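> quick check, what structure comes out for this input:
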Amino acid sequence: MTVQKPPFPPFDSQSAALKVRLAEDAWNSRDPVRVAGAYTEDSAWRNRDEFFVGRTSIIAFLQRKWERELEYRLAKALWAFTDNRIAVRFQYEYRCADGQWFRAYGNEQWEFDENGLMRRREASINDKPIDAAERRFLWPLGARPEHHPGIEMLGFGSRP
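Below you'll find the predicted structure:
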């Protein structure tokens, strides 16, 4: 049985934006198995300075990530798209066990197969320590509510 994850390529602006929001919601679940289900069995990843292949590696990576990145909340925004590729900007906030908060800024490039599964993900990410009072993503853990502004509404540069 072939797993399918709509929307499928070729993307238009509406389907690309929906794909981004679905990915954001999955990552905000902090469920490594759910997230990994959107990728091909042999999906190739670059995340910061880590390179790995396959769903098993994706699950292990995400488990490690969310063990140290506590109270994780993410917002993604569509940057550009072509037939089977999407570029995304994102920000997320988390705190470490010692209580220090961070905001991570990043860009991702995604490539999909015909079934809507991501076969390649490359992510460049920078972390900035912030005070708890500087946090922007204050919704309850889980998916970002529709009424909460995404990063496209927060502006760029005015409030790094």
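> only C-alpha atoms from now on, for both contacts and neighbour counts.
OK.
> please enumerate the helices of this structure.
Counting by DSSP state H, the segments of the chain that form helices are 13-29, 32-36, 55-68, 151-154.
> nearest to residue 6, out of the ones you listed?
For residue 6, the closest of those is helix 13-29, at 7.8 Å, according to C-alpha to C-alpha.
> how close does residue 3 get to residue 67?
28 Å (C-alpha to C-alpha, to the nearest Å).
> picking that back up, could you point out which of the helices of the chain sits nearest residue 118?
Once the helices of the chain are compared by C-alpha to C-alpha, helix 32-36 is nearest, at 9.5 Å.
> one more, so I can put them side by side:
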Amino acid sequence: MSDLRPPLPPFTRESAIAKVRAAEDGWNSRDPARVALAYTADSRWRNRSEFLSGRAAIVAFLTRKWQAEQDYRLIKQLWAFTDDRIAVRFAYEWRDAAGGWYRSYGNENWAFDAAGLMCERHASINDVAIAERERFFHWDASGPRPADHPSLSELGL
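As a prediction, this is how the structure comes out:
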């Protein structure tokens, strides 16, 4: 299989954590085409009230998202897992075109195929306006979260 995306199911705690961090790093790249490669060609999503299917729809969605959500930085944390499913909680910070800052909180439920590609993603997300001084996520926006940056739990989020 050329589309293998390790770690592969069945997940252990360690491999589920690695899968979550790989997803976080991908999303922090803000590269829709790169991110879409982690999903099956016919992946199904629910993101808030929007329903998507397939990589082309994922790329279009993420392109719109990151045009609107500027200076985006995300932290994901494992919540639970089974053989081929992972649940995460996450928070991300971003600003709108008018300069207002937000922290978005959410939960995602993921299902994977045998090749480690995500075939389902269900996301529930809430946005909270924050002052710029309330931001916690300050790493260089051109790369992943540094390994020594606090987790959501360590930040009290």
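> tm score of chain vs chain?
Overlay of the two chains. TM-score (TM-score structural alignment, normalised by the length of the second structure): 0.98; 156 aligned residues with a C-alpha RMSD of 0.7 Å.
> okay, the helices of the first structure in JSON lines with mean neighbour count and distance to residue 96 of the first structure next?
Shown next, in JSON lines, are the helices of the first structure (neighbours: other C-alpha atoms under 10 Å; distance: least, C-alpha to C-alpha, whole Å):
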{"stretch": "helix 13-29", "mean neighbour count": "18", "distance to residue 96 of the first structure": "17"}
{"stretch": "helix 32-36", "mean neighbour count": "19", "distance to residue 96 of the first structure": "19"}
{"stretch": "helix 55-68", "mean neighbour count": "16", "distance to residue 96 of the first structure": "6"}
{"stretch": "helix 151-154", "mean neighbour count": "13", "distance to residue 96 of the first structure": "22"}
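> got a markdown table for those, with distance to residue 75 of the first structure too?
Shown next, in a markdown table, are the helices of the first structure (distance: least, C-alpha to C-alpha, whole Å):
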| stretch | distance to residue 75 of the first structure |
| --- | --- |
| helix 13-29 | 6 |
| helix 32-36 | 15 |
| helix 55-68 | 16 |
| helix 151-154 | 6 |
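> the nearest residue to residue 132 of the second structure once chain neighbours are set aside: neighbour count?
Nearest residue to residue 132 of the second structure in three dimensions, chain neighbours excluded: residue 101, at 6.0 Å (C-alpha to C-alpha, 6 or more residues apart in numbering). Close neighbours of residue 101 of the second structure, defined as other C-alpha atoms under 10 Å, add up to 23.
> repeat for residue 2 of the first structure
Neighbour count for residue 2 of the first structure, taken as other C-alpha under 10 Å: 4.
> re earlier: for the helices of the first structure, which one sits closest to residue 143 of the first structure?
That would be helix 13-29 among those, by C-alpha to C-alpha, at 4.9 Å.
> how big's the offset between the closest one and the second structure?
Here the mean offset of helix 13-29 of the first structure against the second structure after fitting is 0.2 Å, by mean C-alpha distance after the TM-score superposition for the first structure.
> packing partners for that helix?
helix 32-36, strand 70-81 (3 or more C-alpha pairs under 8 Å, 6 or more residues apart in numbering; DSSP states H and E).
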